[in-house]
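1. structure, please.
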Amino acid sequence: MKRSSSTFNLAPAKSEENSSIGLDRKQPQKMKPVDRESLQQQSYQALRDALMKGRFMPGDTVSLRNLAQELGTSPMPVREAVQHLMAEGALVLRPNRTFAVPDMTREILAELKQLRVILEGSVAQAAGPLIGAPELSRLYELQGQMRAALAIGDSKRYLVNNQDFHFTLYRSSGMSIAVNIIETLWLRIGPSFNLLMSGDRAADRDKKQAASLTDHHEAALAAIAAGNPSALRSAIEQDIIQGMDFIIECMPA
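-> Down below sits the predicted model:
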């Protein structure tokens, strides 16, 4: 996201003396000014992706100044991106005029779970017959990276790879509208994914139990290899149910 520090020499190049030919001195083509809307869109996409990947926790305060510094831009496009995310319910404005990731309740999580099971299961089933060799290879790669992350307790890497696994699968369906809706659901649930790997209950879970977080992904890959879309749908639904149930149990009653 940060712009390159390379500089460009915009001064006209010196032409060699040649009175017989009389070379024309052409001005170099000017660069187009940076589009403000492009900066806003890039900031929005970066923040959206961070929320879906669990970069923030529920209740975290979002500093426009810090975000702008991290993204290498001014606060203005970040503010516009944050306002867009507020409209999607991914961020809220608190009484003290600060922006924050919404807190979650068991009721909200239960509703998100139901929506995810219905929508993501059906999109996964549609994607099954359409997954090509490059996508399947990527899914196997991500599965291996998730297992490695769990083995060393790298929760952030696990969450990043988990999000990539699911959306590599969903985008193979070609159902762009459905995928956009799923992304909106993940905007809401992404911060709560941190509860899978942190907190008292997660600390009590041993490595064998943690490894089970990828068992349904293994079943999904087997279903793809067997050409069984129904089994693929079931594997993804069970993956969602397992994860969401654990998160809900971590929430205070």
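2. switch to C-alpha atoms for all contacts and neighbour counts from now on
-> Noted.
3. quick one, strands of the protein?
-> 61-62, 92-93, 99-100 (DSSP state E).
4. help me confirm that D164 comes into contact with Q143.
-> No - between D164 and Q143 there is no contact under Cα atoms under 8 Å: 9.9 Å.
5. which of the two has more neighbours?
-> More crowded of D164 and Q143, by other Cα atoms under 10 Å: Q143, with 22 against 18.
6. give the contact list for that one.
-> Each residue near Q143 by Cα atoms under 8 Å, 6 or more residues apart in numbering is listed here: N161, F165, T214, H217, E218.
7. can you redo the strands of the chain as JSON lines with distance to R147 and mean neighbour count?
-> Shown next, in JSON lines, are the strands of the chain (distance: least, Cα to Cα, whole Å; neighbours: other Cα atoms under 10 Å):
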{"stretch": "strand 61-62", "distance to R147": "31", "mean neighbour count": "17"}
{"stretch": "strand 92-93", "distance to R147": "34", "mean neighbour count": "19"}
{"stretch": "strand 99-100", "distance to R147": "31", "mean neighbour count": "21"}
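8. which stretch among those strands comes nearest A124?
-> strand 92-93 (31.0 Å; Cα to Cα).
9. please generate a structure for the following sequence too, so the two can be compared:
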Amino acid sequence: MKIVKVGAIDSTNSYLRELMKQSYVKDATVVVAEKQHKGKGQGDNQWSSEEGKNLTFSVLIRFDELKVVHQFMLNYSISIAIYNVLRYYIPEKLSVKWPNDILSAGKKICGVLSECVLKSSNVNYAIVGIGLNVNQENFSDDLSNATSLKRILNRTIDRDELLEKLLLEIQYQIIGVRKHEFKKIKSQYESILYRNGVPSMFKNADDQEFLGRIIGTSLMGNLIVELEDESLKEFGLKEIKFI
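-> As a prediction, this is how the structure comes out:
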């Protein structure tokens, strides 16, 4: 595993893409930044992080055979990997909010952005960007639902040690994706899914509120919700949000 450490850049995902334009980049290459000017989140969202306090990094993952229809298994496995590492720091009240935000007691501590490049019906490679709040203590008003390891534990965390643990666990979980152990991955993911099986209020893409109960996810990565009339409905990204 090759680790490239940089100072202030736009985003680690963008930096890694530029490296790939210049020459061949090996599988499991990692770019770690002290500061991102334009850190990316899901959709048009940005990931804001205080310089030198957190972990913002991207990993290149190449695949020989991963069908496009199973690309969300990558998201599942990355979420599981981060969860498995963080639970040794904060063993209680840790969960994964669909599709891949990591929460501690309902507050966001980590976000993941996977950008897949396709070749025919397969995933050629993916650039997985991860932003983890480690030692940042103060967050702006629009990030009032954010937290960090230091906030929770009241101590400074060794970022290099934490990064090493995360990268080892990510590599381990990706083995399952490459072996097509999709049922096992899906089951593990759903076991740590935020508010799974709990009646909750949601909004759909038309801003209509409704009561539902998450009962799982599909192999396509959609969220499966049981509605009040006991019917089941699948929701994709940007089609549903918690209230």
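10. quick TM-score on the pair, please.
-> Scored against TM-score structural alignment, normalised by the length of the second structure, the superposed chains reach a TM-score of 0.27; 118 aligned residues with a Cα RMSD of 6.2 Å.
11. among the contacts of Q143 of the first structure, who's most crowded?
-> H217 (24 neighbours).
12. and the gap between that one and Q40 of the first structure?
-> 35 Å (Cα to Cα, to the nearest Å).
13. equivalent analysis for L136 of the first structure, please.
-> L136 of the first structure is 33 Å from Q40 of the first structure, where distance means Cα to Cα.
14. same drill for the two, tell me which one is more crowded.
-> Neighbours were counted for L136 of the first structure and for Q40 using other Cα under 10 Å; Q40 has more, 22 against 17.
15. what sits against that one?
-> P77, V78, E80, A81.
16. the third one: neighbour count?
-> It stands for E80 of the first structure. Residue neighbour count, defined by other Cα under 10 Å, stands at 17 for E80 of the first structure.
17. now the helices: where do they sit in the second structure?
-> Applying DSSP state H to the second structure gives helices spanning 12-22, 72-86, 149-153, 159-178, 182-191.
18. hang on, isn't N13 of the second structure packed against I127?
-> Yes - between N13 of the second structure and I127 there is a contact at 6.4 Å, judged by Cα under 8 Å.
19. those two: who's more crowded?
-> Neighbours were counted for N13 of the second structure and for I127 using other Cα under 10 Å; N13 has more, 26 against 23.
20. pull the contacting residues for that one.
-> Applying Cα under 8 Å, 6+ apart, we find N13 of the second structure in contact with K40, F57, S58, I127, V128, G129.
21. so it versus Q188 of the second structure, what's the distance?
-> N13 of the second structure is 27 Å from Q188 of the second structure, where distance means Cα to Cα.
22. the longest strand seen in the second structure: which residues count as buried?
-> Counting by DSSP E, the longest strand found in the second structure is strand 107-119. Residues K107, K108, I109, C110, G111, V112, L113, S114, C116 are the ones in strand 107-119 of the second structure that count as buried (16 or more other Cα atoms under 10 Å).
23. elements contacting it?
-> helix 72-86, strand 101-104, strand 122-132 (3 or more Cα pairs under 8 Å, 6 or more residues apart in numbering; DSSP states H and E).
24. what packs against the first one?
-> So that's helix 72-86 of the second structure. Applying 3+ Cα pairs under 8 Å, 6+ apart, we find helix 72-86 of the second structure packed against strand 94-97, strand 101-104, strand 107-119, helix 159-178, helix 182-191.
25. just the last one next, same as before
-> When contacts are defined as 3+ Cα pairs under 8 Å, 6+ apart, strand 122-132 of the second structure packs onto helix 12-22, strand 55-62, strand 107-119.
26. with distance to L162 of the second structure added, can I get these in a markdown table?
-> Converted to a markdown table, those look like this (distance: least, Cα to Cα, whole Å):
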| stretch | distance to L162 of the second structure |
| --- | --- |
| helix 12-22 | 18 |
| strand 55-62 | 9 |
| strand 107-119 | 13 |
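27. and of those, who's closest to I78 of the second structure?
-> That would be strand 107-119 among these, by Cα to Cα, at 8.1 Å.
28. what angle separates that closest one from strand 55-62?
-> 30 degrees (axes from the mean of the first three to the mean of the last three Cα atoms, to 10 degrees).
29. between strand 107-119 of the second structure and helix 12-22, how big is the angle?
-> Counting by the same axes, to 10 degrees, strand 107-119 of the second structure lies at 20 degrees to helix 12-22.
30. thanks a lot, catch you later.
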